[in-house]
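Asks: sequence first, predicted model second:
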Amino acid sequence: MMEFSTWDILRNLLLAARWTVLLSLVSFIGGGLVGLLILFMRIGKLKAGRIFARGYIELFQGTPLLMQLFLAFFGLGLFGINVPAWLAAGLALILWTASFLAEIWRGCVEAVAKGQWEASSSLGMGYVQQMRWVILPQALKVAVPPTVGFSVQVVKGTALTSIIGFVELSKAGTMVTNATFLPFTVYGFVALIYFALCWPLSKSSQILERKLNVAHRNH
């Protein structure tokens, strides 16, 4: 049986962690763009857009991410479309992330005092101008901490993509365990790497929340 040193195990896991980081970035950035579109539909004046956005959010928040991954990977296969694991993983995570970010941001927009809407309206601003110059800049300050905090959930959500064969950190952990028969060592490293990825994000969210709250109180 081939012998694996501790460094061999850690090196393989770190190489796989690159894909976890890449998938997290793609999911978060893509989900942010889609989420922004859903947000504008959700708070817009067009009734059909509000209904669609509400249904989208309820659908993706109300169903397990695991099931969404299965549907993205196997569902399209029923129509003869061969979907690579990385594409299915990215698509499912983008759509899932968008539903949560849209709802987080909607709460931040609604947290802006109604007086701000009334004051900007009295200046003759249209809806788009109100959002661009008055509402969104204020909502952005409120949105930063929960948005950064949610990025932790995105990183941890990538672990589920191993189910459809995408080789990221948790999938690599299983493969290395099968090769080394050292589950405690391997999964101990996996947990430490996830912690190293998630803890700075979680801590940043807490620091930003404190700073923005202090700035708000001083203002």
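Replies: Nice, thanks for sending it over.
Asks: all contacts plus neighbour counts: C-alpha atoms, from now on.
Replies: Fine.
Asks: which stretches of the protein form helices?
Replies: With DSSP state H applied, the chain shows helices at 6-43, 47-62, 65-70, 85-110, 114-122, 127-130, 136-157, 169-180, 183-218, listed in chain order.
Asks: can you redo the ones you listed as CSV with distance to residue 76 and mean neighbour count?
Replies: Rendered in CSV, the data for the helices of the chain read as follows (distance: least, CA to CA, whole Å; neighbours: other CA atoms under 10 Å):
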stretch, distance to residue 76, mean neighbour count
helix 6-43, 20, 19
helix 47-62, 18, 16
helix 65-70, 10, 18
helix 85-110, 9, 22
helix 114-122, 44, 13
helix 127-130, 38, 14
helix 136-157, 21, 18
helix 169-180, 23, 20
helix 183-218, 31, 15
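Asks: second structure follows, compare the two:
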Amino acid sequence: MVQTLGLNQIVILLEAFRWTILLAAIAFVCGAGGGLCIALIRTAPFQALRAMATAFIIVFQGTPLLMQLFVIYYGLPLIGITVNAWVAVAAGLTLHASAYLGEIWRSTIMALPKGQEEAAKALGLGYRTRIVDVILPQALRISLPSTVGFLVQLVKGTSLAAIIGFTELTRAGQIVSNATYQPLIVFGLVGALYFALCWPLSHFSFQLEKRFASAR
């Protein structure tokens, strides 16, 4: 039975939009924690740990996000670990975000003048104090535009969750489109919702980049 696009269908899209926002937020927050660990390991004086972190980044930056979601959702059950679509998508996006944020923040840490760390050492500050009080505040501030830019990409990346059956905004758009036979209008609304979330973030990232460029 063909339905007419109305309030009920719009509510379905808005509910799914809420899940898209929540999924992106969870992946970004958890990925930020993982990315910070990766960045610190990559800049630490421990060769074995640096090699492991490098391998992690190579794997997750060198393979498509869609494939990573497939491996987690369909591959883990083959070794006896069953996960639902929500957990699989959240885990996949978190690992993806960890790899990219870790590399963004590592490059920023490495770009800081060497004199910063040398001065901290001369003052007798330990490794943890140097990192927490001297290096990270500067590095994270400089990396804010790139970090916000990656968040925009992460929001759009949540659309891949539709492939494994998770009902986020894109999947809800498919369902409503199939029910109403009005794909142009439905996906126009879907695109407008993505735009309403991503454009302000992109604009914020641009403004941050401009401000930091002026400061330099």
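Replies: Perfect, thanks for sending it. Remember, it's a predicted structure, so these values are computed and weren't measured experimentally.
Asks: quick one: TM-score?
Replies: Their TM-score after superposition, calculated using TM-score structural alignment, normalised by the length of the second structure, is reported as 0.96; 216 aligned residues with a CA RMSD of 1.2 Å.
Asks: so which of the helices of the first structure gets nearest residue 78 of the first structure?
Replies: Shortest separation from residue 78 of the first structure across the helices of the first structure is recorded for helix 65-70, at 11.9 Å, computed as CA to CA.
Asks: show the secondary-structure elements that the closest one is packed against.
Replies: Taking 3 or more CA pairs under 8 Å, 6 or more residues apart in numbering; DSSP states H and E as contact, the helices and strands that helix 65-70 of the first structure lies on are helix 85-110.
Asks: the helix it packs on vs the second structure, average distance?
Replies: In this overlay with the second structure, the average offset of helix 85-110 of the first structure from its partner residues is 0.4 Å by mean CA distance after the TM-score superposition for the first structure.
Asks: returning to what we had before: distance to residue 78 of the first structure for the helices of the first structure - can I get that in TSV?
Replies: Shown next, in TSV, are the helices of the first structure (distance: least, CA to CA, whole Å):
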stretch	distance to residue 78 of the first structure
helix 6-43	25
helix 47-62	21
helix 65-70	12
helix 85-110	14
helix 114-122	49
helix 127-130	43
helix 136-157	25
helix 169-180	25
helix 183-218	34
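Asks: list the contacts for the closest residue to residue 33 of the first structure other than its chain neighbours?
Replies: Sequence neighbours aside, residue 98 is the residue nearest to residue 33 of the first structure in space, at 7.6 Å (criterion: CA to CA, 6 or more residues apart in numbering). Taking CA atoms under 8 Å, 6 or more residues apart in numbering as the contact definition, residue 98 of the first structure lies against 30, 31, 32, 33, 34, 35, 36, 38.
Asks: surely residue 169 of the second structure is in contact with residue 11?
Replies: No - contact criterion CA atoms under 8 Å: residue 169 of the second structure and residue 11 do not qualify, at 11.3 Å.
Asks: so residue 97 of the first structure sits against residue 29, correct?
Replies: No - with contacts defined as CA under 8 Å, residue 97 of the first structure does not count as touching residue 29, sitting 9.2 Å away.
Asks: let me know the outermost residue of the second structure.
Replies: Within the second structure, residue 1 marks the point farthest from the mean C-alpha position, 38.8 Å out by CA atoms, centre = their mean.
Asks: show the contacting residues for that one.
Replies: Neighbouring residues of residue 1 of the second structure by CA under 8 Å, 6+ apart: residue 179.
Asks: residue 213 of the first structure too?
Replies: For residue 213 of the first structure, no contacting residues are found, by CA under 8 Å, 6+ apart.
Asks: just give me how far stretch 10-27 of the second structure sits from the chain centre.
Replies: Here the centre of mass of C-alpha atoms in stretch 10-27 of the second structure, compared against the chain's by CA atoms, centre = their mean, to the nearest Å, lies 15 Å away.
Asks: measure the residue nearest to residue 194 of the first structure when sequence neighbours are not counted to residue 54 of the first structure for me?
Replies: With CA to CA, 6+ apart as the criterion, residue 194 of the first structure has its nearest non-adjacent residue at 7.6 Å, and that residue is residue 156. The spacing between residue 156 of the first structure and residue 54 of the first structure, counted by CA to CA, to the nearest Å, is 25 Å.
Asks: hang on, the earlier thing: the residue nearest to residue 33 of the first structure matches what in the second structure?
Replies: Using TM-score structural alignment as the criterion, residue 98 of the first structure maps onto residue 98 of the second structure.
Asks: now do residue 42 of the first structure
Replies: Structural alignment places residue 42 of the first structure opposite residue 42 in the second structure (criterion: TM-score structural alignment).
Asks: list the contacts of its match.
Replies: Residue 42 of the second structure makes contact with 49, 50, 51, 53, 54, 106, according to CA under 8 Å, 6+ apart.
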